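Asker: sequence first, predicted coordinates after that:
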Amino acid sequence: MPNPESPVPPERIPPLDSELLSLSEKDITFLRTYISPDDHKVRERILDIQKRAYAEYPYPCVRAFNFVNLFMAENPIYSTIVDAGRGGHTLFLDLGCHMGTDVRKLVCDGYPASNVVGCDLRPQYFDFGYELFGDTDTCPIHFFADNVFDAPFFMFDFPGTTVARTTAQNPPAFGSVTHLSQLCGTLTHIYTGALFHLFNEEVQYTLALQLAELLKWTPGATVFGRHQGLEKAGKIDDPLGR
C-alpha cells in the first residue's frame, strides 16, 4: 500500500510559517505547565522542534503546529473516557500518537499512565516529544513503534467469514509492549487522530478491521478520533503530491 511518509520532492514542500501557530487557552495552560511558565520559552521550544521534525517528515500537521494542539481533549466523548480510566480496569491506546501530546494531556487529566500506551510508525516522533516536553527521564507513558498493518488478523477469515476469536484474558504489562499484536482483544479505548484520511477507502476498511481486532469486546469499549473528509467521496488534494 502507499506509504504516506514517502519522500517528497523539495520543490513541493511549503516553507514553514511561524504565523500558523495558533493556541487555545487550554493549549497554552497545558504547555505552560509542561514546558515553562514563560510563553517566550514555550514558543521557542515549539518552533525548534517543528523545524527539526519538518526537516525529517514534512507533514502538513507539523507545518500547522497540530502537534501542540489538544485535539483529543476536544472530542465530545473525552470526559467519558477520562472518567472510565479513573475507575480502573481500562487500557488506552493512541494509535498514530505522533509526539504524544494528547496522551500526556490524558494522563494529566487523571487517566492512569500505567494503562496508557502510544504507538506510531516512526520512533523519531517520540524523541521529538521528549525534547518538546523535557520529560525524557520522567514521562510515565510507554511509547513503541509498530505498523498496524503488520498485526495479524485472528477475527476474520476473508472475504468476510467471521471466525472465532479468543480474547486475551491477561494483557501484557503496558511497559513491555513492543508490538500491536500483543494487545489483541485487550484495549478498552483506542484513539486515532488524523490517521484514516492518509489512506484510500480500501485501506481505511482494513484499518478499521485492525482496530476491531485490538478492541476488547465489552460494554463501553470505544474507538474515537478525528479525520479530514470530503462531502463527496474522492482523494484529498495533497499539495505534497503523495
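Answerer: Looks like it arrived, so ask away. Residues are numbered from 1 along each chain as shown.

Asker: going forward, measure contacts and count neighbours with C-alpha atoms only.
Answerer: Fine.

Asker: now the strands for the protein?
Answerer: Per DSSP state E, the chain carries strands over the ranges 92-95, 116-120, 142-145, 156-157, 161-162, 189-193, 222-226.

Asker: against that first model, consider the following:
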Amino acid sequence: MSIHPIYPEILSRLTSTSSSSRILDLGCGLGQDERKLMFDGVKPEKIVGVDISQGLINAGYDLFMDRGSKEEDIITFVKGDILVEDPLKWAEGKLAEGVEIVHVGAVFHLFEWEQQVVLASKLATLTSSKEDAVIFGYQFSSPNPGVHMLGPKKEAKVFGHDKGSWTKLWEEVGEATGTKWRIEILEVIPDRGLVTKGNWGFVNGRLMRFSVHKV
C-alpha cells in the first residue's frame, strides 16, 4: 500500500485532524499495511483490515508481537468473505455508515468477471454515501484481458485486466448500484510477483496500480 502513487494523499486524509475519513483494507493478510499506517501516524480506530483467513490475521499478531496491545493501539481486524457477506455489518456494525477509503491489493484478479462485479458492487455500496470516496490498489494486468492459467499443470488462474476492461467493469458496477466512478490507471509495470519464466509464466503479465474515485 505504501508504495502506491496516491499513498501520500491517502495518508494526508487519514492523519488530518479535520477529517473523519477511515480506511478499509480488503485482503489485509498479515496486516502489515495496517501497522504501517499506524506507524505513519494514522489513529488505529480509523483502520479496519479484512481477510478471508483468520489464520493469516493470527499469524500477523505473532509476527509483529502486538497481540494484547493497549486498547488505544489496537487495529480492528475482521475475518470476512465479501462475496457472501454484507461488509456494512463487519466489525460489529462499525462500518454501518460506510467508509471513505478502501484499499484492495491483489484481490480482484483472483476472481472471474461475474464475481468481480459482485465484489466491486459491494465496495461501491460501502462507499457510496461518501462524496470523496476512493477505492485504490493493485492487481495483475494483461494486454489480453481475461482468465490466464498458471502453474506447471495450469491448475491456477488469474484474471488480467487492461484499462479498457477495468473501465468496463466499473461502468457495469455503476449501472448496477446507481453510482458513477472515475477510473485512473496510475502505473503499469512488469510483473514482479508471479514468476514470468518457465512453467509458471503469466504471458505478458503486468502489475497495474489503480484508483477509482466516486463522482
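Answerer: That came in fine, so what should we check first? What you see is a predicted model; the values in this text were computed from it and never measured.

Asker: one step back: same list, the strands of structure 1, but as TSV with distance to residue 211 of structure 1 please.
Answerer: Shown next, in TSV, are the strands of structure 1 (distance: least, CA to CA, whole Å):
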stretch	distance to residue 211 of structure 1
strand 92-95	9
strand 116-120	13
strand 142-145	16
strand 156-157	12
strand 161-162	16
strand 189-193	8
strand 222-226	8
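
Asker: now tabulate those strands in CSV and tack on mean neighbour count and distance to residue 78 of structure 1.
Answerer: Compiled in CSV, the strands of structure 1 are given as follows (neighbours: other CA atoms under 10 Å; distance: least, CA to CA, whole Å):
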stretch, mean neighbour count, distance to residue 78 of structure 1
strand 92-95, 25, 12
strand 116-120, 24, 14
strand 142-145, 21, 20
strand 156-157, 13, 30
strand 161-162, 10, 31
strand 189-193, 21, 10
strand 222-226, 17, 9
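
Asker: ok, which of the ones you listed comes nearest residue 241 of structure 1?
Answerer: For the strands of structure 1, the distance to residue 241 of structure 1 is smallest for strand 189-193, at 21.5 Å, taking CA to CA.

Asker: where in structure 2 does the closest one align, residue-wise?
Answerer: The counterpart of strand 189-193 of structure 1 in structure 2, using TM-score structural alignment, spans residues 101-105.

Asker: before we move on, what about stretch 47-56 of structure 1?
Answerer: Aligned by TM-score structural alignment, stretch 47-56 of structure 1 falls on no residue of structure 2.

Asker: ok, now stretch 75-82 of structure 1?
Answerer: Per TM-score structural alignment, the counterpart of stretch 75-82 of structure 1 in structure 2 is residues 4-11.

Asker: the helices in structure 2, which residues?
Answerer: Taking DSSP state H, the helices of structure 2 run over residues 7-15, 32-39, 54-64, 113-127, 163-177.

Asker: any idea which of those helices is most buried?
Answerer: Highest mean neighbour count among these (mean count of other CA atoms under 10 Å): helix 113-127, with a mean of 20.

Asker: still on that earlier bit, could you dump the helices of structure 2 to JSON lines with distance to residue 24 of structure 2?
Answerer: Listed next are these as JSON lines, based on distance: least, CA to CA, whole Å:
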{"stretch": "helix 7-15", "distance to residue 24 of structure 2": "12"}
{"stretch": "helix 32-39", "distance to residue 24 of structure 2": "9"}
{"stretch": "helix 54-64", "distance to residue 24 of structure 2": "15"}
{"stretch": "helix 113-127", "distance to residue 24 of structure 2": "10"}
{"stretch": "helix 163-177", "distance to residue 24 of structure 2": "19"}
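
Asker: which one, of these, ends up nearest to residue 76 of structure 2?
Answerer: When these are ranked by proximity to residue 76 of structure 2, the top entry is helix 32-39, at 9.2 Å, counting by CA to CA.

Asker: if I look at residue 45 of structure 1, how far off is residue 127 of structure 1?
Answerer: Distance of residue 45 of structure 1 to residue 127 of structure 1, computed by CA to CA, to the nearest Å: 14 Å.

Asker: what sits against residue 112 of structure 2?
Answerer: Residues in contact with residue 112 of structure 2, defined by CA atoms under 8 Å, 6 or more residues apart in numbering, are 146, 147, 158, 159.

Asker: ditto for residue 97 of structure 1
Answerer: Residue 97 of structure 1 makes contact with 103, 118, 119, 120, 192, 193, according to CA under 8 Å, 6+ apart.

Asker: go again using 10 Å as the cut-off
Answerer: For residue 97 of structure 1, the contacting residues are 67, 103, 117-122, 125-126, 143-144, 191-195, by CA atoms under 10 Å, 6 or more residues apart in numbering.

Asker: ok, it to residue 130 of structure 1 distance?
Answerer: The gap separating residue 97 of structure 1 from residue 130 of structure 1 is 13 Å, by CA to CA.

Asker: for residue 103 of structure 1, same thing?
Answerer: Distance from residue 103 of structure 1 to residue 130 of structure 1, by CA to CA: 13 Å.

Asker: do residue 101 of structure 1 as well
Answerer: Separation of residue 101 of structure 1 from residue 130 of structure 1 (CA to CA) stands at 10 Å.

Asker: with residue 32 of structure 1 instead?
Answerer: 15 Å.
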